[in-house]
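Peer 1: give me the fold of what follows.
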Amino acid sequence: MGNVFTLCIVRDNDRILVQKRHKSPFKGYWNAPGGKVELQESPKEACIREVMEETGIYLNDIKFRGVMTVSNALKKVGTEVLMLFESSDFHGQLVSSKEGEVDWVEMDTLYSSKYVPESMTYLLPYITDCDGIITGKLVYNRHKLEVCDITLQS
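Peer 2: All right, here's what the predicted structure looks like:
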């Protein structure tokens, strides 16, 4: 098994907090904040820490939304785990970091942008419009999404 990562959809009504990434994966793309779960850290703690470090926003409360595996079709090892969270309870002021530029973007804009990872456009409606726990897998082949299998459990 590979690393464990978090991804958090931070909502302010119809706006989503996104970060234009300065490094791979998804360099130059707008994506939700998140990152690697560190040693002796829970996924929830990692999510709160990563959002704060990357955006300046402190999450008062977060909701666990699901888990996805992420792998590469060409590599036979190194499946990663992506823990999904959501929050609309936060405080603080946006601050860009070395990780990337941050901004609030209208949800509709994210769906039509060519600079949003395809996986984000698939996951977003499950997180923003549905209740329940999300499970599934994302499989990439040469940085292109080849398989996106999402299940919503009520």
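
Peer 1: from here on, contacts and neighbour counts on C-alpha atoms
Peer 2: Fine.

Peer 1: wait, is residue 136 part of a strand?
Peer 2: Yes. Under DSSP: H, G, I helix; E, B strand; the rest coil, residue 136 falls within a strand.

Peer 1: could you also give me the structure for this next sequence, so I can compare it with the first?
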Amino acid sequence: MLNYNLCFIRKEDRVLMINRHHAPLKGMWNGVGGKLEPGETPYDSVIREAWEETGIGLRSARFGGIVTWETDGRFAGGMYVYTADLPEEYKDAFASPAESEEGILAWKAVDWVVQPDNQGIAGHVRHFLPPMLAGAEPSEYRCIFKEGKLQACLTMPLQEESARNAAAGAK
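Peer 2: The predicted structure follows:
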């Protein structure tokens, strides 16, 4: 099992992003999420993290795949990634930008998020977010870093065990 999760909450052609106050990725825009707690399923964790970071109570989230990373040739970690539509009751209630303990929350246009020259977004997001938002079959997105710079993001079939772990607890 992986230790982290990430969620991209969609509202029409925008996704809710957080500009993190703390490492990792301090000062960069990314989805909301965090660390799985002991005994927690990835699905339950992403629902909890979305609530804690945004105050949005998601009724469901779609598993999009896993993102793993290698640093200088060694496995360095990974996360379960989900997408969710903003529940109807929050459509008018959630103003942005909004300050939170974790960072600044704001709705960002998907086209802006995935721009190749956008230096304010975590660099690997533009590789895995478009297929996830399009509803593609969950995959593994293996990000390869060398000396702290993203070299490649490979899309690979998802191992059955990873898919089972991510779906556990889904309603």
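
Peer 1: once they're superposed, tell me the TM-score.
Peer 2: Once superposed, chain against chain, the TM-score is 0.85 (TM-score structural alignment, normalised by the length of the first structure); 150 aligned residues with a CA RMSD of 2.1 Å.

Peer 1: neighbouring contacts of the lengthiest strand in the first structure?
Peer 2: The residue-count maximum for a strand in the first structure (DSSP state E) belongs to strand 57-72. Contacts to strand 57-72 of the first structure, defined as CA atoms under 8 Å, 6 or more residues apart in numbering, come from residues 44, 48, 51-52, 78-95, 127, 132-142.

Peer 1: let me see the ranges of the helices in the second structure.
Peer 2: 42-54, 110-113, 125-133, 160-167 (DSSP state H).

Peer 1: tell me where the longest strand sits in the second structure.
Peer 2: Max-length strand for the second structure by DSSP E is strand 74-85.

Peer 1: show me which residues of it are buried.
Peer 2: 78, 79, 80, 81, 82, 83, 84, 85 (16 or more other CA atoms under 10 Å).

Peer 1: circling back to that earlier point, distance to residue 4 of the second structure added to the helices of the second structure, as TSV?
Peer 2: Formatted as TSV, these follow (distance: least, CA to CA, whole Å):
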stretch	distance to residue 4 of the second structure
helix 42-54	8
helix 110-113	21
helix 125-133	15
helix 160-167	11
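
Peer 1: so which of the ones you listed comes closest to residue 152 of the second structure?
Peer 2: Evaluated with CA to CA, those place helix 125-133 nearest to residue 152 of the second structure, the distance being 9.2 Å.

Peer 1: the closest one corresponds to what range in the first structure?
Peer 2: Mapping helix 125-133 of the second structure onto the first structure (TM-score structural alignment) gives residues 120-128.

Peer 1: what about the matching stretch, how far off from the second structure?
Peer 2: In the superposition with the second structure, the average deviation recorded for stretch 120-128 of the first structure is 0.9 Å (mean CA distance after the TM-score superposition for the first structure).
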